[in-house]
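# only the shape, not the letters, is given here:
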């Protein structure tokens, strides 16, 4: 896992992510609603809610927006009827793709996801067709700064229970087992570290290298899926060219 940075794939999209921040906040709001519905609004008793809030903070979601989402979910649980669905398929060049959806209309979501795969040179597959290529992991990304000592942050992460630490060009990447994610994240937070991202993610076992043409098509598929209101997360094993800017 240490041998390949996912970050350069994320980095190319940063300006697009910033431009879509309102949509991201809406998606995180839905995650908060699900977390509250399943575990209540008490942060001390609901680790999933704590993790979603950490993700919200890493995406610069305002504190009052987070609190409003929790209150809304607490007071309107009867109206929260989202179903969690996972779709799997293939993008251009056989890239493996996993799409996580939160929806109140399964037929609508299935139709939309299938249409987008078809439109951008991919195809939707059966459940489990690519899931075996990924491992669920906690991932914490911290920006490299002069006042952050690499050995110190590595030891802090490993002592907290992280299973892997990687120093990339511009960031530190920390991976955990899903069960240890909350503990590691909270310990690093207590130590004063700020996160570029902190979430449970799907890490591929291997990557498919793309040329510029396939990279452009793959990025269009990812962007179109992420633009769909029902889609929460898109995971893939595409390895974009270093010069690719999306």
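Cool, got the structure. Predicted, not measured: the structure shown is a model, and the values here were computed from it.

# C-alpha from now on. contacts and neighbour counts both.
Noted.

# surely residue 232 touches residue 98?
No: applying Cα atoms under 8 Å, one finds residue 232 not in contact with residue 98, separated by 10.8 Å.

# pull up the gap between residue 145 and residue 118, please.
Distance, residue 145 to residue 118, by Cα to Cα, to the nearest Å: 43 Å.

# swap in residue 198?
31 Å.

# looking at those two, which is more packed in?
For residue 198 and residue 118, the more surrounded residue by other Cα atoms under 10 Å is residue 198, and the numbers stand at 27 against 14.

# buried residues in stretch 13-28?
17, 23, 24, 25, 27, 28 (16 or more other Cα atoms under 10 Å).

# over to stretch 128-141?
For stretch 128-141, by 16+ other Cα under 10 Å, it's 129, 130, 131, 133, 134, 137, 138, 139, 140, 141.

# ok, second structure coming up, stack it against the first:
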């Protein structure tokens, strides 16, 4: 596998860790809140909540914060209502961009997201214009360590129902069908620690951009991820370490 042909590019952008964590906490708290309002407080029967809790714990969000959010959502019968919306479009150079948002004001979100696309050389498109370029998959990332036997891990993952298990850079990447994600995760979680475990969107092909377009694309991704209403940003933009250094560090 060359580069990150099937996987998300590892983020290389340098950003304030405190600010980044605050954003993550806000987004995951909203997801937990919406999951509870939709399906109740029991993660055993509420798959959406179970997956939100998995993400929250992977990001080391304190249990007290999680419990407060669940209690607030369970007790708030007439408060804020979040609506799930997806946006699709093209970044500079034609890279595909798929955005998932969770908002209490869809007009505000649509305006802000359209502005981000326009400002950074992209175009917000119609529903369905790029979603067909992505596959919905369960993804499990496990950091490579000296005590992990690669062949043993891959065999265990495939036997549990994974579609693919490959080693690349510093991680083992395991892909599953969305409906098999929970089963594979449970089969492996007693023996392995996941750096990330989520159902995500994997691009079928990648877009390589000129330096000019790559710089704008990085700014577009940053602008979208910085929006509190945006939960996830998926794209098929592929950038090498060398190109990243050129466009970011000059």
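Cool, the structure landed. From a predicted model like this one, the values you see are computed outputs, not experimental measurements.

# just give the TM-score of the two.
Laid over one another, the chains give 0.92 as their TM-score (TM-score structural alignment, normalised by the length of the first structure), with 244 aligned residues with a Cα RMSD of 1.9 Å.

# and the longest strand along the second structure against the first structure, how far off on average?
Determined from DSSP state E, the single longest strand within the second structure is strand 134-143. Its aligned residues in the first structure lie a mean 0.8 Å from strand 134-143 of the second structure after superposition (mean Cα distance after the TM-score superposition for the first structure).

# what's the closest of the buried residues of stretch 13-28 of the first structure to residue 169 of the first structure?
For these, the residue nearest residue 169 of the first structure by Cα to Cα is residue 17; the value is 20.7 Å.

# now do that closest one against residue 54 of the first structure, distance only.
17 Å.

# checking my notes, residue 126 of the first structure in a helix, right?
No: read with DSSP: H, G, I helix; E, B strand; the rest coil, residue 126 of the first structure is coil and lies in no helix.

# gap between residue 56 of the second structure and residue 6 of the second structure?
For residue 56 of the second structure, the distance to residue 6 of the second structure - Cα to Cα - is 25 Å.

# which other residues reach the helix ranked longest in the first structure?
In the first structure, taking DSSP state H as the definition, the longest helix is helix 21-39. With Cα atoms under 8 Å, 6 or more residues apart in numbering as the test, helix 21-39 of the first structure has contacts from 45-46, 48-49, 52-53, 56, 61, 66, 69-70, 72-74, 77, 80, 82, 102, 227, 229, 232.

# are any of those buried, and if so which?
Buried among the contacts of helix 21-39 of the first structure by 16+ other Cα under 10 Å: 48-49, 52-53, 56, 61, 66, 69-70, 73-74, 82, 102, 232.

# let me see the contact set for the closest residue in space to residue 171 of the first structure that isn't next to it in sequence.
Leaving out its chain neighbours, the residue that sits closest to residue 171 of the first structure by Cα to Cα, 6 or more residues apart in numbering is residue 143, at 4.4 Å. When contacts are counted by Cα under 8 Å, 6+ apart, residue 143 of the first structure touches 170, 171, 172, 195, 196.

# can you pick the most crowded of these?
residue 172 (22 neighbours).

# quick one: it from residue 150 of the first structure, how far?
Counting by Cα to Cα, the gap from residue 172 of the first structure to residue 150 of the first structure is 8 Å.
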